[in-house]
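Undergrad: got a structure for you, letters missing:
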């Protein structure tokens, strides 16, 4: 059994305002993230993502940073982090992000019209974050070559698909009776 699958099956579940949330090193930074798990994920992203002609990786803060940094190091593709802090830099684009358990403003800097980007994130749950990011990148005029989320939480709302965007995933899970259940070991292509 691969490490990603095993780590998800062992993940504790918490409830936040009616939302069942698995606690995992990739999505939460706890328990500790083993280098071998991160390495497995990076290799799987590199095999699944269309990396041809990508100018930069774009990821929302905070839990996409470690994944995207590792992919950037392995591919030599520069990385831009979408932050939850406004900097007021020229060309900064504000976006509203709404997930199953929070609402935030996020800010994209240093992504330009015509750039070809790979969007990476840790978890696709409601699709709120990725929908906002992909819409903002469209508004900027960047060309999204591919979008990959490590884990998809199946069931419930998927705003990203409803908005017409496609996200590849490495593994799809659901939370049933307080436990993580693997829905698709290979995710979505």
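TA: Alright, I've got the coordinates. Predicted model, so just to flag it, every value in this text is computed and none were measured.

Undergrad: going forward, measure contacts and count neighbours with C-alpha atoms only.
TA: Will do.

Undergrad: what secondary structure does the spatially most central residue of the chain sit in?
TA: The geometric centre of the chain, computed from its C-alpha atoms, lies nearest to residue 121 (C-alpha atoms, centre = their mean), at 1.4 Å. At residue 121 the chain is in strand, as set by DSSP: H, G, I helix; E, B strand; the rest coil.

Undergrad: could you measure from it over to residue 18?
TA: 23 Å (C-alpha to C-alpha, to the nearest Å).

Undergrad: ok, longest strand in this protein?
TA: strand 143-153 (DSSP state E).

Undergrad: pretty sure the residue nearest to the centre of the chain contacts residue 66?
TA: No. Counting by C-alpha atoms under 8 Å, residue 66 is not a contact partner of residue 121; they are 9.8 Å apart.

Undergrad: does residue 27 touch residue 123 like I think?
TA: Yes. Residue 27 is in contact with residue 123 according to C-alpha under 8 Å; the separation is 6.5 Å.

Undergrad: between those two, who's got more neighbours?
TA: residue 123 (23 against 17; other C-alpha atoms under 10 Å).

Undergrad: this is the other structure I want to compare:
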């Protein structure tokens, strides 16, 4: 399944892409961390990011925006408010009070779980799953399975960034993926670097 990427000739994309910094060797050697905190410091780039998602999903009869912990919590709520949908947090274990359902997924070394409140969604609702980045696709595929287990129709997954070399979209099955930018490759020097 091919990922859909917004039209790169849209000037908003270059602003978004240039506002994301890359930190080498974080959190461990060999990782080129795509840091969206600098995007959040740029109100225009942040607004453009939300606007592009809202333009895509307005009028699509989406009633649920499911945000994947933790950075999906940044982008999901403003999208949900703008399109008139509810926001449902998809959290790591023991973070949600009350009764939850969970879905296990595999990591490079071991497994983790994603949880959602029982009753947060209803069978037949249409959902959008949001996160900041898709790498291996493990968390997004777990979110899809969790929603589908209770009868929700997952319409699409949306991410700001895709790391295409990790082929995460392949784990999404037949679910469409919409991304704004492919991996940012410009390494930005940290303030404390010489």
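TA: That came in fine, so what should we check first? Model, not experiment: these values are computed from the prediction.

Undergrad: need the TM-score from the superposition.
TA: Remark: TM-score between the superposed chains equals 0.76 [TM-score structural alignment, normalised by the length of structure 1]; 172 aligned residues with a C-alpha RMSD of 2.7 Å.

Undergrad: how far away is the residue nearest to the centre of structure 1 from residue 95 of structure 1?
TA: For residue 121 of structure 1, the distance to residue 95 of structure 1 - C-alpha to C-alpha - is 16 Å.

Undergrad: what are the ranges of the helices in structure 1?
TA: Listed in chain order, the helices of structure 1 (DSSP state H) span 3-9, 25-28, 35-48, 65-75, 128-140, 159-162.

Undergrad: could you check the second one and say which residues are buried?
TA: This means helix 25-28 of structure 1. 25, 26, 27 (16 or more other C-alpha atoms under 10 Å).

Undergrad: dump these to JSON lines, plus distance to residue 4 of structure 1.
TA: Converted to JSON lines, the buried residues of helix 25-28 of structure 1 look like this (distance: C-alpha to C-alpha, whole Å):
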{"residue": "25", "distance to residue 4 of structure 1": "10"}
{"residue": "26", "distance to residue 4 of structure 1": "9"}
{"residue": "27", "distance to residue 4 of structure 1": "12"}
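
Undergrad: out of the residues you listed, which comes closest to residue 150 of structure 1?
TA: residue 26 (8.3 Å; C-alpha to C-alpha).

Undergrad: that closest one: what's it in contact with?
TA: 33, 38, 63, 67, 122 (C-alpha atoms under 8 Å, 6 or more residues apart in numbering).

Undergrad: one more time with 7 Å
TA: 33, 63, 122 (C-alpha atoms under 7 Å, 6 or more residues apart in numbering).

Undergrad: out of the residues you listed, which are buried?
TA: 63, 122.

Undergrad: between the contacts of residue 26 of structure 1, which sits nearest residue 46 of structure 1?
TA: Closest to residue 46 of structure 1, out of all of these and judged by C-alpha to C-alpha, is residue 122, at 14.6 Å.

Undergrad: and the closest one, what pairs with it in structure 2?
TA: Using TM-score structural alignment, the equivalent of residue 122 of structure 1 in structure 2 is residue 132.

Undergrad: please name the residues that touch that match.
TA: So residue 132 of structure 2 contacts 71, 72, 159, 160, 161 (C-alpha under 7 Å, 6+ apart).

Undergrad: pretty sure the last one is in contact with residue 183, am I right?
TA: Yes. Taking C-alpha atoms under 7 Å as the contact criterion, residue 161 of structure 2 and residue 183 are neighbours in contact, 6.1 Å apart.

Undergrad: what lines up with residue 131 of structure 1 in structure 2?
TA: Using TM-score structural alignment, residue 131 of structure 1 pairs with residue 141 in structure 2.
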